[in-house]
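> Quick one: sequence plus predicted model below, questions after.
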Amino acid sequence: MDLSNRTVLIVGGTSGIGRELARRFAAAGSTVAVGGRSPKALTELADEGFGKITIDVTDSASVASARDAVLARYPELDTVVTMSGVMLLEDLRDPAHFEAAATTIDTNLLGTIRVVDAFTPHLIRRGGGTLITVTSGIAFLPFPPMPSYAASKAAVHAYSEALRAQLDGTGVGVVELVPPAVATAGQEKVNPHALPLDDFATEVMHLLSQDPTPHEILVKGVLMHRWAERDGTYDALVAQRSQALAMLPGRQG
């Protein structure tokens, strides 16, 4: 993928990985707009020179309105990154977890589908472009305290595979970005093994720039997760990660 002279929309790019990728695409020579819900963050990004788009991926009307605004301002849009997501703890012994599960699925999975549905017709009409979905290493190696997060990201992986197959021949590519734990918003304090954001973004942009672009963008730090079943390490790693269940409020003390 030629990273220069593209027109990119990053939905969910007001912080963390998305914000850094917006800066990297812009530095490579692309025009970048960022979508999100935070007025403060969007204003900050506008001050950096990015287009700002207000969008709530859990609201179909908001997504449709954002699509119309984006295409009116950026008719040459050729790249859509959909990465809005939430990570919530859930204790499956307590039925009250269902609200967190519903929020997670609505944002991470249905939000992705809403955004993809909104822009796919445009990309098909123009005869080419790229949809970039964002999953997680947790899609392939669950983190037990966040079951619905893992399920939602595994679902986005499967959806991305099916979407790629259905769009074959249209000129529209589907690329899945699979981050490991990345040190954003204090994550380095929660997980000392989290990959520094700068290192992660550098590796991602290098992989995206390859020709052909890989179907899955797998930085070295996520290979352990992605190939755990193949490598025979899955059961031991899930057991190890299950020790984190002690962090759930109902399991403490």
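Nice, thanks for sending it over.
> When you work out contacts or count neighbours from here on, use the C-alpha atoms and nothing else.
Noted.
> what helix or strand does the closest residue to Val57 other than its chain neighbours sit in?
Of all residues not flanking Val57 in the chain, Gly111 sits nearest, at 4.6 Å (Cα to Cα, 6 or more residues apart in numbering). Using DSSP states H and E, Gly111 sits within helix 111-126.
> Equivalent analysis for Ala33, please.
Counting by DSSP H and E, the element that carries Ala33 is strand 31-36.
> which residues are contacting the helix or strand following that strand?
Downstream of strand 31-36, the next assigned helix or strand under DSSP H and E is helix 39-47. Here helix 39-47 makes contact (Cα atoms under 8 Å, 6 or more residues apart in numbering) with 14-15, 34-36, 51-54.
> can we see that at 7 Å?
With Cα atoms under 7 Å, 6 or more residues apart in numbering as the contact definition, helix 39-47 has outside contacts at 14, 52.
> want to compare, so here's the second one:
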Amino acid sequence: MNSTGNTILVTGGTSGIGLGLALKFHEAGNNVIIAGRRKALLDKIVAEHPGIDSVLLDVRDPQSILGASEALAISHPNLNVLINSAGIMHWEDLTDPDDLITAENIVTTNLLGTIRLAYTFIPQLTKQPSATIVNVSSALAFVPLPSTPTYSATKAAVHSFTQSLRVQLEASSVEVIELAPPGVRTTLLGQENDENAMPLDEFLEEIFELLEINPTPKELVVERAKPLRFAEANGSHDEILKMLAGYKPPQE
């Protein structure tokens, strides 16, 4: 993937890793469109960062995805990069029936959203001479955090889906990349002040160093994420799972 000269759509581009990637790619000389479902927030970010565009898009709504793709095909016909960054993460108690709604919302956003966006935008991306899909999974795709079971499961599914997507698009102009972050200091799950999470600036810096590698790695995995990513291969999976099982949601 070229680090500059692209037209990039970033879902979940109003906060956290999505916004961080959007700003970093914008600074690198790309035309960036941030997508989100809160117009006031989109307008605020666009006003604060001249040159960035925005589009209303709710990844939970198939019609919203279709409408955004049709609008962008007209306004940004050279769109050649899709970054699927939108996602939610919540604590769950699997013994509490009320948490089923939470689990279903996570699946709709994290997994169905990613799948629907891929299906919807692939026709436009394959028309470009060079294009990229970046699916954001998580280090928890490889060893789950038991207190966030559905989040971890959706990210494992995103990993699997991304592998299949890469194979199916192998003969096309579209490369497929997976970005698997560790815990990063963002508002996702209230980690912005978590000393155990990786500072966002450090994470972005390491990701962009990986993007400079030619050819671009199929998986963008920073050093902090590697213990989980390779846990199964090096035999440490059960040990890490036991450690993560001891991590409990904060008491309210």
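That came in fine, so what should we check first? Note that this is a predicted model, so its numbers are computed, not measured.
> mean shift between the strand holding Ala33 of the first structure and the second structure?
Compared with the second structure after the fit, strand 31-36 of the first structure shows a mean deviation of 0.4 Å (mean Cα distance after the TM-score superposition for the first structure).
> ends of stretch 243-251 of the second structure, how far apart?
Length of stretch 243-251 of the second structure, first residue to last, Cα to Cα, to the nearest Å: 19 Å.
> Give the buried residues for it.
Judged by neighbour count (16 or more other Cα atoms under 10 Å), stretch 243-251 of the second structure contains these buried residues: Leu244.
> and if you look at stretch 24-31 of the first structure?
Buried, per 16+ other Cα under 10 Å, within stretch 24-31 of the first structure: 24-26, 30-31.
> do stretch 120-138 of the second structure as well
Applying 16+ other Cα under 10 Å to stretch 120-138 of the second structure flags 120-122, 124-128, 130-138 as buried.
> what's the answer for stretch 87-94 of the first structure, then?
87, 89-91.
> Could you export these to a markdown table, including columns for secondary structure?
Shown next, in a markdown table, are those (DSSP: H, G, I helix; E, B strand; the rest coil):
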| residue | secondary structure |
| --- | --- |
| Met87 | coil |
| Leu89 | coil |
| Glu90 | coil |
| Asp91 | coil |
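> Pick the one among those closest to Asp199 of the first structure.
Proximity of the buried residues of stretch 87-94 of the first structure to Asp199 of the first structure (Cα to Cα) peaks at Met87, which lies at 22.2 Å.
> isn't that closest one right up against Tyr149?
Yes. In this structure, Met87 of the first structure is within contact of Tyr149 by Cα atoms under 7 Å, at 5.9 Å.
> and which of the buried residues of stretch 24-31 of the first structure is nearest Lys189 of the first structure?
Lys189 of the first structure lies nearest to Arg24 out of the buried residues of stretch 24-31 of the first structure, by Cα to Cα, at 24.7 Å.
> Next one: that closest one from Ser30 of the first structure, what distance?
9 Å.
> now do Leu109 of the first structure
For Leu109 of the first structure, the distance to Ser30 of the first structure - Cα to Cα - is 27 Å.
> Packing partners of the strand holding Ala33 of the first structure?
strand 7-11, strand 51-54 (3 or more Cα pairs under 7 Å, 6 or more residues apart in numbering; DSSP states H and E).
> Now the first one on the second structure. Mean distance?
Spelled out, it's strand 7-11 of the first structure. Strand 7-11 of the first structure sits 0.6 Å off on average (mean Cα distance after the TM-score superposition for the first structure).
> Same check on the shortest one?
By mean Cα distance after the TM-score superposition for the first structure, the fitted strand 51-54 of the first structure averages 0.5 Å away from its aligned residues in the second structure.
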